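Trainee: Sequence below, structure please.
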Amino acid sequence: MTVLEQGITLDVFVTERAEDVDDLLGMYTNFLLEEFDRIGELAFGNAAAGYLLTSFIRCDDHNIGFFSLDPAGYSVELIYLKPEYRGRGIATLVLQHLKQHCPQQLALKTPLSPGGEALADKLELGRADNLPHEEATNEDVLQVIRAGIKATCKHGKSAGNPSKPCKRCYQKTLRRYAVEALNKVVTETRQVLALRAGTSSRR
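Mentor: Predicted structure coming up:
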């Protein structure tokens, strides 16, 4: 655990802790839904992955947010705070800490929200754009989501707007997407740990 100031700490996300998985899933789902309300589409960025270091932002021993850090790219993939904790300078405090301990210029992964752009400017952080293979993967995911909604949803058609995905079904799909994405990370991590344990026991 890392103490930033009185009451504000950082604690590593652990896949073996059920409460960690539940908390991260809840906040990641809320991030996706909030961004959908803002941009009308799936917002890219992983809460957890094999290439990321994910930590909770804690206030008085409660998880109030998280960030996922790509140490190889010196970039923050996502940073999220629950709405009731925004506007207190907590995200600034976290990013200042990461910047201070980053061996190169710390960057925020694009695209950024208006708040993210303001933080990047304020703290003089770089921007890390998606690589071509990431762009291609993102587009593939979007096409799968849109096709799935189009094939199963009748709300948009009944509302007389077949050209746009149904908001209700898109939100439902985002919730399912969050569960599947996080479960994949948890399963893969546990498989790696089990393999390591088996290898150690045979030595």
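Trainee: make it CA atoms for all contacts and neighbour counts henceforth
Mentor: OK.
Trainee: Buried residues, the top helix by length along the chain. List them.
Mentor: For the chain, the longest helix by residue count, based on DSSP state H, is helix 167-201. Across helix 167-201, burial judged by 16 or more other C-alpha atoms under 10 Å covers 167, 169-171, 173-175, 177-179, 182, 185-186, 189.
Trainee: quick one more, to check against the first:
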Amino acid sequence: MELPNDVGVFTLDPLDPMLNEQVSLLAAMHYRYLFEELARTGRRAGGCPLAPWLTTLLLRHDGGVVGFVALDVRTRAIELLYVEQPYRRHGLATAALDALSGAMPELLALKAPLTPAGRALAERLGLPVVEPETGQQEAARADLTAWEQNLRVQCRHRRGGRPDRPCKRCYRNALEGYVEDLVVEHAAAIRAGVSV
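Mentor: Okay, the predicted model is just below:
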């Protein structure tokens, strides 16, 4: 579907988990999102860009992928919405959410937790913010806690006086591995038709 906005025409196309190139692009964008959130909050953000229960759409401009939207089709809530840095603040996220809202019979919502920009977008568009299902919250919290504990054990470098925090190099390496495992694992599950 075409999305006109102030920087030209974008399209919103379904991700094909059978295409390794698309899966790799998604993994790279998810890594950038998580690293940006680390810089902003000091912690790894939650959210999954690809799963059997999600419909993942790629945002394209001039033939290139510039972002993605992951929609939880069970709850009609946006799991993640990411736009690459050069394309932000041009109306792309708004255009994508407007297009999705218009295509859905039920009200579209954004899934918490939201970034400050995501919260502002929800308020501006009048979209409700929903909490993840209890099982999802507990699983995400357990996953994050285990991941952070494992990273603290593995990182043996100086931590700038903060022994509870891993160094940036170890964090980047661990985050890259986490994203690759997460996205590739979910792509394989979708290809096989199983739930993870």
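Trainee: Now compute the TM-score of the two chains, please.
Mentor: Once superposed, the chains reach a TM-score of 0.91 (TM-score structural alignment, normalised by the length of structure 2), with 191 aligned residues with a C-alpha RMSD of 1.6 Å.
Trainee: just to revisit the earlier point, what's the longest helix of structure 1 packed up against?
Mentor: Contacts defined by 3 or more C-alpha pairs under 8 Å, 6 or more residues apart in numbering; DSSP states H and E place helix 167-201 of structure 1 against helix 18-39, helix 132-152.
Trainee: of all these, which lies closest to residue 48 of structure 1?
Mentor: helix 18-39 (8.8 Å; C-alpha to C-alpha).
Trainee: Tell me roughly how far the closest one lies from structure 2 on average.
Mentor: Following the fit onto structure 2, the mean deviation recorded for helix 18-39 of structure 1 is 0.9 Å by mean C-alpha distance after the TM-score superposition for structure 1.
Trainee: which residues in structure 2 does the helix or strand following that helix align to?
Mentor: Counting by DSSP states H and E, the next helix or strand C-terminal to helix 18-39 of structure 1 is strand 53-59. Matched against structure 2 by TM-score structural alignment, strand 53-59 of structure 1 falls on residues 55-61.
Trainee: mean per-residue distance, that stretch to structure 1?
Mentor: Aligned to structure 1 and superposed, stretch 55-61 of structure 2 gives a mean residue distance of 0.5 Å (mean C-alpha distance after the TM-score superposition for structure 1).
Trainee: Which residues does that stretch contact?
Mentor: Contact partners of stretch 55-61 of structure 2, identified using C-alpha atoms under 8 Å, 6 or more residues apart in numbering, comprise 8-15, 49-50, 65-73, 83.
Trainee: Out of those residues, which sit inside strands?
Mentor: 8-14, 65-72, 83 (DSSP state E).
Trainee: which two from the residues you listed end up farthest apart in space?
Mentor: Between any two of these, the greatest separation by C-alpha to C-alpha is 27.6 Å, found for 8 and 72.
Trainee: Neighbour count: the two, which is higher?
Mentor: More crowded of residue 8 of structure 2 and residue 72, by other C-alpha atoms under 10 Å: residue 72, with 23 against 11.
Trainee: Right, I'll call it a day here.
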